[in-house]
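Engineer: What would the 3D arrangement of this be:
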Amino acid sequence: MADPESIPSPRQLRVTKILSPVGPSEADLLRTKELNKFLIDAGLYESKEESLKRMKVLSIIEQVHGPGTSIDTLCVGPSYVNRDEDFFFGLHNMLTEMEEVTELQPVPVAHVPAMKFKFDGISINLFYASISLLVVPREGLDILDNSVLYNVDEPTTRSLNGCRYTDQILKLVPSVEHFRTTLRCIRFWAKQRGIYSNVTGFLGGVSWAIMVARVCQVYPNAIPSMLVSRFFKVFSHWRWPNPVMLCTLQENELGLDVWDPRKNPEDRTHCMPIITPAYPSMNSSYNVSTTTLGVITEQILFGNRICEDIELKKAEWPALFEAYMFFKRYKNYLQIDIVALNTDDLREWKDWVESQIRQLTLMIERDTKGKLQCHPYPRAYSDPSKHCAHIAFFMGLMRKQSDVVIGEGQSQFDIRGTVDEFRHLVNMYVFWRPGMDVYVSRVRAKQIPVYVFPERIRASRGAKASTSSDV
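Structural biologist: Below is the predicted model:
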């Protein structure tokens, strides 16, 4: 195997060649069989009934929004259809009248504007793209053709790019089947280890897909068990900020912003560039900070150690997917409580506050000159014993010399002013309504509320047996 550290620097911006054409051994085939069994037992594959239900829901959604091409949950419309009036108002009103639709939440001011809802229990994120055509064909529209980006606004470009990236990735991997199985493993692993979240400064689905696809490219004949192991091997040696790229950068033919550190000084500041493969190429991991990169790297090293043990028959696959014990990792935490008057308001308010938590981590690191670093955990918790619109996020505090205080007391790091700045920031929400509020407090590990723990741990702490829930 070629040395992963030989991967080129950002200045070169070229794609590495195949590292090894070797195919699977008998042991690899056996490990892949064991891995597939684990995935099935863990419930990571949809049943036939669930798949049919999902397809039925998408078919009905297509009938609702009328003529156009529906790709997953992307609605493509002609140039005269207005996003605000026709999509966020007209379609919204149609969806409210459908009894199958619940938890309807328009998000028009997001980075990628969307309509979020559940349809017959299936979660839907419906995006809209208005392209420069008077008539959109129901079949034959190639969204990978750069011409679809001609004379469109930025929200449309971002809406189209999600599907453009996915389609291009599938074209660039040697085996779609092996890629999908490996990605299923890595995404599950990342969620278990608390590093699957673009919004809080870790990596989202596109970034993990690009990383997995790159490993598939450099090991074209490998099968899933080999690819999972090599994923951790390659990225435990990766020399960031060398970029992960699946293909060379395309020329800037339409004048859209393209990630290129040779031309854009801001791009040189990205600490973990993972570059999307379709024009206009962007860094899908721009939210990653120095601190979250450290957490991601730590977890990848953990995965590499476990995979090495699996190959030596010292461990089995379940060991790789053990949940990260976040609330045993630190002595001090920040608890971010989010409240609203009702569950509908809470759902909307929670999305906004969660999107700003990354700013809180950056503010704290800025105000403490990097001496205090924060590890946000991308999971929201609710107390099932309380009948109120409330959820909480938590953030581990990595202090070097002394404690942190938000309330009374003296300390080297007093971040009360930083917290006030954060609360002021989130309260600038344009759709703020009475009752929406956020509270930030420091808690020690022994003060962590019991509802965040699994039932067996709550019982051992003397708590009443009940089930904590994700929001």
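
Engineer: Could you use CA atoms for every contact and neighbour count after this?
Structural biologist: Will do.

Engineer: C-terminal to the lengthiest helix in the chain, what's the next element?
Structural biologist: When the chain is parsed with DSSP state H, its longest helix is helix 343-367. The helix or strand immediately downstream of helix 343-367 is strand 372-382, counting by DSSP states H and E.

Engineer: next structured bit after that following strand?
Structural biologist: Heading C-terminal from strand 372-382 (DSSP H and E), you reach strand 390-399.

Engineer: please give me the structure for this one as well, since I'd like to look at both together:
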Amino acid sequence: MNKNGTTTPPIVNITNGSATAVSTTAPLSGVSSPPITTSGGSYYGVTEPISLATPSSLDLKLSTELENTLRSFNLFESNDQSRKREEVLGKLNEIVKEWAKQTSIKKGYPEQTASEVNAKIFTFGSYRLGVTGQDSDIDTLCIAPKHIMRNDFFDDLSEILKIHPEITEFKTVKDAFVPVISMVFSGIPIDLIFARLTLVSIPEDLNDLIDESFIKNVDEKSMLSLNGCRVTDQILKLVPNIPNFRMALRCLKLWAKRRGIYSNVLGFLGGVSWALLTARICQLYPNAAPSTLINRFFKVYEHWKWPAPVLLTHIQEGGSHSTKVWNQKKDKLHLMPILTPAYPSMNSTYNVSKSTLQLLKNEFIRGAEITRKIETNELLWPSLLEKSDFFTRYRFYLQIDCIAGNEEDHRKWEGWIESKLRFLVLNLEQTPNMKHAVPYPKNFENKTSNNANQMVTSFFMGLTFNFSNAPGADKSVDLTKAVTEYSAMIKDWLRTQKNPETMDIKIHYIKRKQLPPFVKDEGPPKEELKASKKRLSANSNPAEAKKKLKSDLNTSTGISSNSTPTTAPTTASSTPNPNDNPSTPPITGLSSSLNPPTTSTTVENVSEQKIDTTTLPLSSNETTPPSTSTSTITTLENQIDSTNVVVDSIVDENISASNQLDNSTTTTDESSTTNNELKNSVGEEDPSNVSPQQPVNTESKITNTMEVNELDFINPNQPPTNTVESKIIAPPKKPTINIIRGI
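Structural biologist: Have a look, this model is predicted:
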């Protein structure tokens, strides 16, 4: 029984030996908690809400537009599709029950006793949360009694599923952190994991696994598998308004996938982590509409002080699995902890690396800017959901080719390589002069392979470097060690395979212009890309960006240039909302300490505080009083300056990447082409940075055959060379990037 007085329904009921479909696409569907109107009493989460404001007419209008936008991406299933999923789950449940019976007989159980042994299928993840889409897979868990082992699951059950006429694309990954069987059952993708309980048989009426008794005396893999269901059910119990949570989560998952930051295995965030982040915003704004939740999501996490953890409930210490509970001191190397609410609380984002964290932060900044403009009617929701510019963002890439001789070997080999790519990222991050190595969370069928008898898929990583501008500084990067160590670890697995000679991995270092044609359609349309680059170019000029954002601020707050308050079309009355929480403590992760002070902060004054301490966004019903308009503008201008620093760092990263080249020999014509590309990537040179007294060294231009002009790498603080006294300028070290080709 949850806080809404509703019990989570069972996944599948078996009546008279046949499967009866039970709706699991939306557990607790249509049930939501009443608005929270009291402070100091019961509330969801580890802190009191930030705002209790109810939706305005604008919020409801934006939420309707949001839902229409999501429907245009086919995120919602039809009734026929939902019924088909339920039928598939019923069939899978029947297969598991029969397998448990046959395995019991094989282990010496009498047939009568074996017929009473039961196993069962549970769902978790997006399907259990009720946010599954048309193309979504179903995360499933097989619960078996104590005499059935993991080997029985991966050997006997695998053979049964592999030859089933309705199952295709069958693959097992035994060596994953949570071992899994992947398949497509009647067109429905399914991931199936396993847990062995300390029970003689699984009760037919078992509906959930939240009770801690289920994880006592179980092996580690089983506990991790059980936590999938336990965490999902706890999330649904800890959000105040389930329908609004679902709508916001649908949007954020789509956004993360299109922006190339949805993958737990590659060091970004998986579905559980995105659900936890969304649930925390629902706790902080319990009565907010979905559009407001999306806006506040980016505002909060844009300024979150990682590695301060995100919590939905207080951490439970001790117990039978106390060593598994996340601990700030023990797990201090975790960069972005997002903790699961079920005991034992664990970090769902342990794979996040320095490179992927930086990209996530950049995307939060981008999302905050766009959702702010959506609320002021400057942009529409599709702007938030633009595809990632990954294949035009970087100048240098790694291409990882996965090669196998047949489909079955290729699926296993590809899954193994993908599950270990994060180790290649960590190796690259430790390489001198390497700044970031960012993987793309999707593989591609490599149609350019010359061997028709081989199956090849490719993964990609974007690379940026951190060369010093000091004269004589080392401007070389050697990727050999990182690549060879990763390849050796990957190929060590081949010794356990039947046909290791047919499997291979090749890693290539390539430039942007050498990207294969099969990735050209992955990015946004050219017109969207040009618009994004135009916005980025504007942000690279601090003065212009500040002027533009100040203008946007005046528009969004309804304050004219003479500081006379006006009523903006997107804001309501300046009278404080009576439903707002009168006293809101600082939120963990948005302050400078994990244990914030107990001093209360009034909601009306939140917008006037420093954004990097306790500032949190207000609902659209809350406006700044006229008497504070000037101080609010001043503070928000300071915040804009702070944001510009972050945006400028993004521009600098792109410029730095554009300046790095490999050590291949080029001609003078190629040098000219490269310089033109560099000029186009960073815009025209600022006239204010050019000394009018500096003569043009035409002789140097004629004799220079470097791939990049020396001015691109020279220290900007170094005085210009006197070209009258020196006809030839000694170029700095040529930047080089080395890698063993075709490894």
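
Engineer: Provide the aligned range in structure 2 for the longest helix of structure 1.
Structural biologist: Aligned using TM-score structural alignment, helix 343-367 of structure 1 spans residues 407-431 in structure 2.

Engineer: neighbours around the aligned partner of residue 304 of structure 2 in structure 1, how many?
Structural biologist: Applying TM-score structural alignment, one finds that residue 304 of structure 2 aligns to residue 238 in structure 1. By other Cα atoms under 10 Å, the residues close to residue 238 of structure 1 number 18.

Engineer: Likewise for the one 10 residues further on?
Structural biologist: The number of residues packed around residue 248 of structure 1, counting by other Cα under 10 Å, is 13.

Engineer: Just want to check the distance between residue 261 of structure 1 and residue 268 of structure 1.
Structural biologist: 5 Å (Cα to Cα, to the nearest Å).

Engineer: From residue 347 of structure 2, how far out is residue 325 of structure 2?
Structural biologist: 9 Å.

Engineer: From residue 325 of structure 1, how far out is the equivalent of residue 370 of structure 2 over in structure 1?
Structural biologist: Under the alignment (TM-score structural alignment), residue 370 of structure 2 pairs with residue 306 in structure 1. According to Cα to Cα, residue 306 of structure 1 stands 16 Å off from residue 325 of structure 1.

Engineer: what's the mean deviation for the strand or helix carrying the match of residue 370 of structure 2 versus structure 2?
Structural biologist: Following DSSP H and E, the helix or strand that holds residue 306 of structure 1 is helix 290-311. With mean Cα distance after the TM-score superposition for structure 1, helix 290-311 of structure 1 departs from structure 2 by a mean of 0.6 Å once superposed.

Engineer: by contact count, what packs against that helix?
Structural biologist: When contacts are defined as 3 or more Cα pairs under 8 Å, 6 or more residues apart in numbering; DSSP states H and E, helix 290-311 of structure 1 sits against helix 224-236, helix 317-320, strand 372-382.

Engineer: for the stretch 251-400 of structure 2, what spans make up the strands?
Structural biologist: Along the stretch 251-400 of structure 2, counting by DSSP state E, counting those that start in this stretch, strands occupy 396-404.

Engineer: Count the neighbours of residue 672 of structure 2 for me.
Structural biologist: By other Cα under 10 Å, the burial measure for residue 672 of structure 2, its neighbour count, is 16.

Engineer: and the longest helix belonging to structure 2, which stretch of structure 1?
Structural biologist: Counting residues, the longest helix found in structure 2 (DSSP H) is helix 629-658. Alignment of helix 629-658 of structure 2 against structure 1: no match, by TM-score structural alignment.

Engineer: Just the buried residues of that helix, please?
Structural biologist: 629, 632-633, 635-637, 640-641, 643-644, 647-648, 650-651, 653-658 (16 or more other Cα atoms under 10 Å).
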